[in-house]
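**Student:** Mind folding the following:
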Amino acid sequence: MNQDYIIPNPWSIIEEGFDAERVQSSESLFSIGNGAMGQRANFEEDYSGETFQGSYIAGVYYPDKTKVGWWKNGYPEYFAKVLNAPSWIGIGITLDGEKLDLATCKSVNDFKRELNMKEGWYKRSFNAVTKNNVEVAVSVTRFLSIALDELGAIAYSITPKNKAVAIKITPYLDSGITNRDTNWDDKFWETTNVSVQDNTAFIEAHTLKTNFNTCTFMSSTVTKNGQPVSITNSREEEKQAVLEYEFEANANDTILITKYGGYTVSRNHDKSQLIAAAKQTLAAADSIGFEGLLQRQKEEWAKIWEMSDITIEGDVKAQQGIRFNIFQLNQTYLGTDSRLNIGPKGFTGEKYGGSTYWDTEAYCLPFYMTTKNETVARNLLKYRYDHLEKAIENAEKLGFSNGAALYPMVTMNGEECHNEWEITFEEIHRNGAIAFAIYNYYRFTGDYSYIPEMGLEVLIGIARFWHQRANYSTHKNKYMILGVTGPNEYENNVNNNWYTNYLAKWCIDYCLEQIQKVKDGYSEDYQRIIGHTKLTDAELDDWKKVASNMYFPYSETHDVYLQQDGFLDKELMPVTELDKTERPINQKWSWDRILRSPYIKQADVLQGFYFFEDHFTTEQLEKHFDFYEPFTVHESSLSPCVHSIQAAKLGRMEQAYTFYLRTSRLDLDDYNKEVEEGLHITSMAGTWMSIVEGFGGMRVLEDKLNFFPQIPENWEGYSFKVNFRNRIITVKVSKTGSSYQLNGTEEMSIRVNGERVVLKPGETVAV
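**Tutor:** Have a look, this model is predicted:
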């Protein structure tokens, strides 16, 4: 049974009623972020119940030493931890000597949370009766500013309802925080300075080992019925900075605490200037004011939604799902800093560690280059170019040479920091996703300049890796790739994973094409690259031998490519015959049993059919879909979206819609029973793809934008926008047809269902 307490609403995530069992799930679902920092939806006041505290700063991490009882050559020395940062949100409330704590209150009524996705703010309200019988009404609004991305703001209103009370309010900063996820219970932070000045406070702290210097800061003001209340005391403790306000309040007096807080970081400022930078941010906040900052927040989010919104008519749950996914993607990454990337949990939890997986290239790049612009997409590719030397080092640690590059499965700074051996050493298909992203970027944006400037060197490093990783079988007279894990992580250490072999061949062929293209058209870049890489014709000939003679496992009986050697040796029982109480198998079965089963975690062969759709006929896709999908348990967040797109291509809209709903509401409905650990950020881009590429049928074919639109039966209509080569096309699809409007200065032609359609600026063309 999936959770179903989130109230359907087209623009908001809403929870009504307080349930301590749901607190940690809601802390994930109501998370907020602004690309530079983020936080779980923890309560500002004290809460003694079960909670997962989390505040995160983009790019700040700790290298937690790998925990294994034995060591392998080339093993990553650390697992990069996304760090729980010092907290600035705390506001202690004491009423007649009793702490306000929802875990200990006699009653909590009218509890409501709302995450307003349209305007980018989070609100919580409730009425409570404390253990000493004080009745209060509380309303809190909080947001992380996009306009001033080092700043967050809180307006905390509290009203005693049944009698006069002595109130004590203590806004504070706290650096005495820990990670829930730690290998050795190491201390990750060192607090170096705590200071309070008037109504402001600062805690300077740095991470151990990585030495990121941070300043966590706050300022606060308190009013009673609109009149200022003075600070009565302040404290500088070892790991806390506390301001105190003590006063009497009558029944129905309204007390408002306005608190600004956030982080300045040595990634962006000189470490000696962190407090000065924090003061500047606080001064800007004071001059604009809470309402002014909130208005700016609404304006910034309006700009984001103007381009990235997808509307759905007639299906509120589907509408809420897609907007939640788009909202969280934009909270995580806005594309303004090429040093950053998109972590699988974003700013919503600690699980997985690292900030960068192959998810970025395979799933996230299409979303960002289509809803933003080529600069943002280029920044994501530049990130990989900037890490090329580290990728070469990673390969050298595993015994590769001559500039072969193996990009990490998980990274913060280009070094591999994932420490499950079957992933680190074997899930090498991630290299191919990076090469595919370079191809995909050029195909979509038409910007070739990335390849001679940066991309070709990345492609050469990847091609060298595949050439060295393949080995020749005299028995089969073919090149093979042995001992790998494909996208289906329920199969480890297999030989000749079809997807991996196919990617390897394609990567080499594509790199050879680009070398020739750069040689013909960009001679200066070509000479620089050849000089740097020492590439020779003899080496290229060796590559060609591998690519032209790659082995692909195939079943004549089933007329399908096999996921890997030996797949047919399994007991091929479809998922429908599994007892429902055995699901999810990753929580119910031993790993040994999973590895011996035919069950597939996510698209594997079908991932290849998604990437290289134009290499295969629709009939081939149908045959492979019908063979593999029945064995797929979809226990990866990356699984339903690919299957939705392919089901739509096959015209199976009911199945495509079922997969869409699962990917769009994966977290809202907690399909995998793990949302309290954080959200599945990178798979959210797949939700966007399942509408735009799945239902909308968007493709780039023969250098033209194509659409093959379809609509789920229970939708009245849907619309989305795409930025194709700096021209914005609005697509609307209804039961009766589709329409296309161009925002640009010159006319352009697209194809709809294979037919040429000419778009003129400002005109709408119905098909």
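**Student:** from here on, contacts and neighbour counts on C-alpha atoms
**Tutor:** OK.
**Student:** can you give me the end-to-end distance of stretch 18-30?
**Tutor:** End-to-end span of stretch 18-30 (C-alpha to C-alpha, to the nearest Å): 14 Å.
**Student:** Name the residues that touch it?
**Tutor:** 13, 40-42, 49-52, 103, 108-109, 111-112, 114-115, 122, 348-349, 667-668, 675-679 (C-alpha atoms under 8 Å, 6 or more residues apart in numbering).
**Student:** The stretch 651-767 of the chain: strands as residue ranges?
**Tutor:** All strands of the stretch 651-767 of the chain, identified by DSSP state E, counting those that start in this stretch, fall at 699-701, 704-707, 717-724, 727-734, 738-743, 748-752, 755-759, 764-766.
**Student:** Residue 8: which of these is closest?
**Tutor:** strand 717-724 (17.6 Å; C-alpha to C-alpha).
**Student:** Counting by contacts, list what that closest one packs against.
**Tutor:** The helices and strands touching strand 717-724, judged by 3 or more C-alpha pairs under 8 Å, 6 or more residues apart in numbering; DSSP states H and E, are helix 290-308, strand 311-313, helix 365-371, strand 727-734.
**Student:** Now the second one, please; I'll put the structures next to each other:
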Amino acid sequence: MKDYIQHDPWKIIEQGFHKEDNRISESIFSIGNGKMGQRGNFEEHYSGDSMPGNYVAGVYYPDKTRVGWWKNGYPEYFAKVLNAASWIGLDVHVNGERLDLHTAEILDFRRELDMREGWLKRTFKARLLNGNIVEVEALRFLSIADDECGALRYSVKAVNFSGDIEVKSFLNGDVVNEDSNYDEQFWVEIAKSVEGNAGVIVSETKKTAYQVAIGMKFEIFKNDELQDLDYANEALKMYVSGSSKLDVVEGDQIVVYKYACNVSSRYYAADQLLEKAEEAVNRAHSIGFDNMLEDQAKAWADKWQHSDIVVEGDDAAQQGIRFNIFHLNQTYTGEDARLNIGPKGFTGEKYGGVTYWDTEAYCVPFYLCTAPQEVTRKLLIYRHNQLGRAIENAEKLGFDKGAALYPMVTMNGEECHNEWEITFEEIHRNGAIAYAIFNYIRHTDDKEYLAEYGLEVLMGISRFWAQRVNWSEGLEKYVMLGVTGPNEFDNNVDNNWYTSYIAMWCLKYTEESLAYVKENHPKRYEEIVQNASFDASAEVAKWREIREKMYLGYDEKRNIFIQADGFFNKEQILVKDLDPKHLPLVHHWSWDRILRSNFIKQADVLQGLYMFEEEFDLETLKSNYDFYEPRTVHESSLSPCVHSIIAAKLGDEDRAYEFYLRTSRLDLDDYNSDTKDGLHITSMAGTWMSVVEGFGGKRVVDGQLTLSPMLPKQWKSYSFKVSFKGNTILVKVTDSGVEVTHEEGQGLQIKLYDEEINIKANTSIVVHR
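**Tutor:** Below is the predicted model:
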């Protein structure tokens, strides 16, 4: 665990350069705008340890699978969002010596991410090997007001010398992915041009043939005066630059303004990319740096207006939640239904930057309550558009008749994950997708979605469950064999409770959805049934039989659901009894030892109890929590938030707060020693859930919004907003009570601490505790 990021409500601050943690900082200080992202790499050359990263949404490469032993059903590739051409590059030479903070003496250093306005600034003072001292300030952002563009301002001051400063601004497409399976370079050059202070590179991905044009235009000022310079241009392999040398005397300041863009063949015809890149950088240049920065601040103000959570009295907690909300908002904007949310977003290469079940289980609740309805709808449409591929995925594993298995990992709907215990067995992801449809409709009342898109997805998923179960003659029950639940430390088990339970729920919800569409959209119902060759009477009858006769492990003595068959064959050891030197287990134990242990990676049974809480009494919730949490090592980023929410429900304020702080500062404090690989974007949505659903007690029960807030003793107050069925309310919790203010919509009836409250439009209600 690290502790070098200063606590501040609106900023992420690194004071002093922590060279040994530079990759961690590069992840933490990443910026993005939904279309592209950039790790917190330096603009100038850095010869120390670094992982360059510039990413373009939706552009990927199918990196050929690398496994020791091929198994039928393995995908042929792992899709990867690629490290793309760098736009931030500047080479600075001071009296002939290259500026490099790895070799220079750093006299002062500060890195600062302003989350309120969406920009990254770095200032430092350094003495080069030649004795020359420079002061540098670099500020950059990726515009969410114009999501094709970014800009930076880079100033260099001559502190103790006269002579010359040479500045070279460049674009570099000669880049690699560190996680390439075969050390392959994924890009080829299509075209490039450079003239004076402007340049463009067009690159194409191998195999997938996506083309991306990156463009730049820059200008140089000296002591606030624009310089009329001759630029020396260079064009190398996938590289263009423009450079100029300026004479300086002690105290002079050189300032570079650089405007850049990324445009891709996902949005324009390939033969238009050069032209579109030039248009974009010229547009940015004409608007100007200061005006672009002002537009950026306004656009971020709008996002914070809808999604901010305000915590009073605890800067660490406040910084943590805003850091999570900031990265969620700059990773996905809902502008394009072809895009989704990778576990690392635009901050690193791990997990390929592709779609997991995290989106439906964790991110959907955040966007449902903080963004326009259309944003979540597009996340669901993304899955509907890939239904055909999900059916193909199931067919590859031997299923038929329209059964759909959504992939564990995907870019285009095709499975591209190749760890057998996950690819073939972690099938609960199907349930998360069905649950997201249910969750969306109960929050929005958009039941038209069922007829238009949702029912077809639900039918494919339910057909899969109906074929995936087996009839056990011994138990006289349906069983679910050879699965991996959310706890990936328990592979290839039978009757994982969570997987079986969510399968039962899916069958029931699909039956209800069929009835709704048949009654309210009969023409569309007939179309769907006919296209799917669906025998409603026979198939629904089979679903009912499976639900009624599904085996679910239960231990009467402990009043707990058994995570999976054989769980009690494992030696029962609690995490508190482990020597801390063994943690994290994944870094210190063999996989064999982990699999034979009772330790749990993340919420498994408790994941199901969180999602279906209203179907269980408080005693059942408590007994399962008290049993499973002490055996959980929380080595998944998705784990602390679920435990925080359940602890809050049980009134265990200390544990709820402990898990909240862990999930909110997971990356800032590098809890799991893996922030260097990129941030945990999808689990950041879980941080929002731990406040709103945990401390705020927000639920939807029988179609009604309910709240039962608690106030952690570490906080003076907190507030959050929730959008629900066309209404937006602001909830503020203090030690004296709860104030609910209606901000948008026609008004609604909610339940607050089990009391029915009718909130009229534009009014406030205070309930004292």
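**Student:** Now a PyMOL select for only the buried ones of the contacts of stretch 18-30 of structure 1.
**Tutor:** This is the PyMOL syntax for the buried subset of the contacts of stretch 18-30 of structure 1, where burial follows 16 or more other C-alpha atoms under 10 Å:
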select buried, resi 13+40+41+42+51+52+103+108+111+112+114+115+122+348+349+667+668+675+676+677+678+679
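**Student:** Which members of the contacts of stretch 18-30 of structure 1 are positioned in strands?
**Tutor:** Under the assignment DSSP state E, the contacts of stretch 18-30 of structure 1 contribute 13, 108, 109, 111, 112, 114, 115, 122 to strands.
**Student:** So what does residue 145 of structure 1 match up with in structure 2?
**Tutor:** Per TM-score structural alignment, the equivalent position to residue 145 of structure 1 in structure 2 is residue 143.
**Student:** how many neighbours does that match have?
**Tutor:** Neighbour count of residue 143 of structure 2, defined by other C-alpha atoms under 10 Å: 29.
**Student:** picking that back up, take the strands of the stretch 651-767 of structure 1 and lay them out in a markdown table including distance to residue 453 of structure 1.
**Tutor:** Below are the strands of the stretch 651-767 of structure 1 laid out as a markdown table (distance: least, C-alpha to C-alpha, whole Å):
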| stretch | distance to residue 453 of structure 1 |
| --- | --- |
| strand 699-701 | 24 |
| strand 704-707 | 25 |
| strand 717-724 | 22 |
| strand 727-734 | 24 |
| strand 738-743 | 30 |
| strand 748-752 | 28 |
| strand 755-759 | 33 |
| strand 764-766 | 38 |
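**Student:** closest one to residue 141 of structure 1 among these?
**Tutor:** Among the strands of the stretch 651-767 of structure 1, strand 717-724 comes nearest to residue 141 of structure 1, with 30.3 Å by C-alpha to C-alpha.
**Student:** Where in structure 1 does stretch 116-128 of structure 2 align, residue-wise?
**Tutor:** Counting by TM-score structural alignment, stretch 116-128 of structure 2 corresponds to 118-130 in structure 1.
**Student:** Pull the distance from the matching stretch to the chain's centre.
**Tutor:** Relative to its chain's centre, stretch 118-130 of structure 1 lies at 26 Å (C-alpha atoms, centre = their mean, to the nearest Å).
**Student:** which residues sit against that stretch?
**Tutor:** Outside stretch 118-130 of structure 1, the residues that touch it by C-alpha under 8 Å, 6+ apart are 11-12, 30, 32, 98-102, 104-116, 135-144, 297-299, 301-302, 305.
**Student:** mind running it again at 6 Å?
**Tutor:** Contacts of stretch 118-130 of structure 1 from elsewhere in the structure, counted by C-alpha atoms under 6 Å, 6 or more residues apart in numbering, are 11, 105-115, 135-143, 298, 301.
**Student:** Tell me the helix or strand right after the longest helix anywhere in structure 2.
**Tutor:** In structure 2, assigned by DSSP state H, the helix with the most residues is helix 497-520. Downstream of helix 497-520 of structure 2, the first helix or strand assigned by DSSP states H and E is helix 522-531.
**Student:** Could you point out the helix or strand that follows that following helix?
**Tutor:** Defined by DSSP H and E, the subsequent element after helix 522-531 of structure 2 is helix 536-548.
**Student:** Export the ones in strands among the contacts of stretch 18-30 of structure 1 as JSON lines, with columns for distance to residue 519 of structure 1.
**Tutor:** Putting these into JSON lines (distance: C-alpha to C-alpha, whole Å) gives the following:
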{"residue": "13", "distance to residue 519 of structure 1": "53"}
{"residue": "108", "distance to residue 519 of structure 1": "71"}
{"residue": "109", "distance to residue 519 of structure 1": "71"}
{"residue": "111", "distance to residue 519 of structure 1": "66"}
{"residue": "112", "distance to residue 519 of structure 1": "63"}
{"residue": "114", "distance to residue 519 of structure 1": "56"}
{"residue": "115", "distance to residue 519 of structure 1": "53"}
{"residue": "122", "distance to residue 519 of structure 1": "54"}
